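Peer 1: 3D model of this:
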Amino acid sequence: MRAAELLQNRRAAAQIEVRDAVGNLLADGDQVTLIKDLDVKGAGQTLKRGTLIKSIRLTGDQQEIDCKYEGIKGLVLRAEFVRKR
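Peer 2: Next up, the predicted model:
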């Protein structure tokens, strides 16, 4: 991704409100907990309910958040399956 595209995505993310499953407003750097067991496509593993995901990033999409979890690259979660911690 070029620098201009990255800047544009960050500006778009700042304008969109992303809310978790219970309605809490999410922001970059928040910690979230999974509220449902999720099968991760391509990774061959399941993230269990209650798993803590640290330091999320907003993507500019109202329902998707980008995050890191050990052993899984490029993990994108739907906001409806997480709760702000």
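Peer 1: make it CA atoms for all contacts and neighbour counts henceforth
Peer 2: Will do.
Peer 1: helix or strand for the residue nearest to the spatial centre of the chain, which one?
Peer 2: Nearest to the mean C-alpha position of the chain, counting by CA atoms, centre = their mean, stands Ile65 at 2.5 Å. According to DSSP states H and E, Ile65 maps onto strand 64-69.
Peer 1: repeat for Gln8
Peer 2: Using DSSP H and E, Gln8 falls in helix 3-15.
Peer 1: so for that helix, what gets flagged as buried?
Peer 2: Of all the residues in helix 3-15, those buried under the rule 16 or more other CA atoms under 10 Å are Ala13.
Peer 1: to check against the first, give me the structure of this:
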Amino acid sequence: MAKDSNGTELNAGDSVILIKDLKVKGAGATLKRGTMVKNIKLTNKDTEIEGKIDKMGVIVLKTEFLKKA
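Peer 2: Take a look at the predicted model:
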């Protein structure tokens, strides 16, 4: 069961917001705090989700840096 930084349960299709600036390995870009990730997908790991970000495509994010929107 995936949970955000506040302990709120995350479900497939939820929207989440980044709570910290994150550097994206391999892309040479930084995701800014406050960026919304819509329609997330759950992965096999409870600490990770997949989300689509504009101009970046699908990216895997750790749930400790997210809060439910």
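Peer 1: before we move on, back to that, now the counterpart of the residue nearest to the centre of structure 1 in structure 2: closest residue in space that isn't a chain neighbour?
Peer 2: Matched by TM-score structural alignment, Ile65 of structure 1 corresponds to Ile49 in structure 2. Spatial nearest neighbour of Ile49 of structure 2, excluding adjacent residues (CA to CA, 6 or more residues apart in numbering): Leu42 at 4.9 Å.
Peer 1: just Arg57 of structure 1 next, same as before
Peer 2: Asp28 (4.6 Å).
Peer 1: that neighbour -> structure 2?
Peer 2: So, by TM-score structural alignment, Asp28 of structure 1 is matched to Ala12.
Peer 1: same question, Asn9 of structure 1
Peer 2: Using TM-score structural alignment, Asn9 of structure 1 sits opposite a gap in structure 2.
Peer 1: isn't Asn9 of structure 1 up against Leu58?
Peer 2: No - contact criterion CA atoms under 8 Å: Asn9 of structure 1 and Leu58 do not qualify, at 9.1 Å.
Peer 1: can you list residues touching both of these two?
Peer 2: With contacts defined as CA atoms under 8 Å, 6 or more residues apart in numbering, no residue is shared by Asn9 of structure 1 and Leu58.
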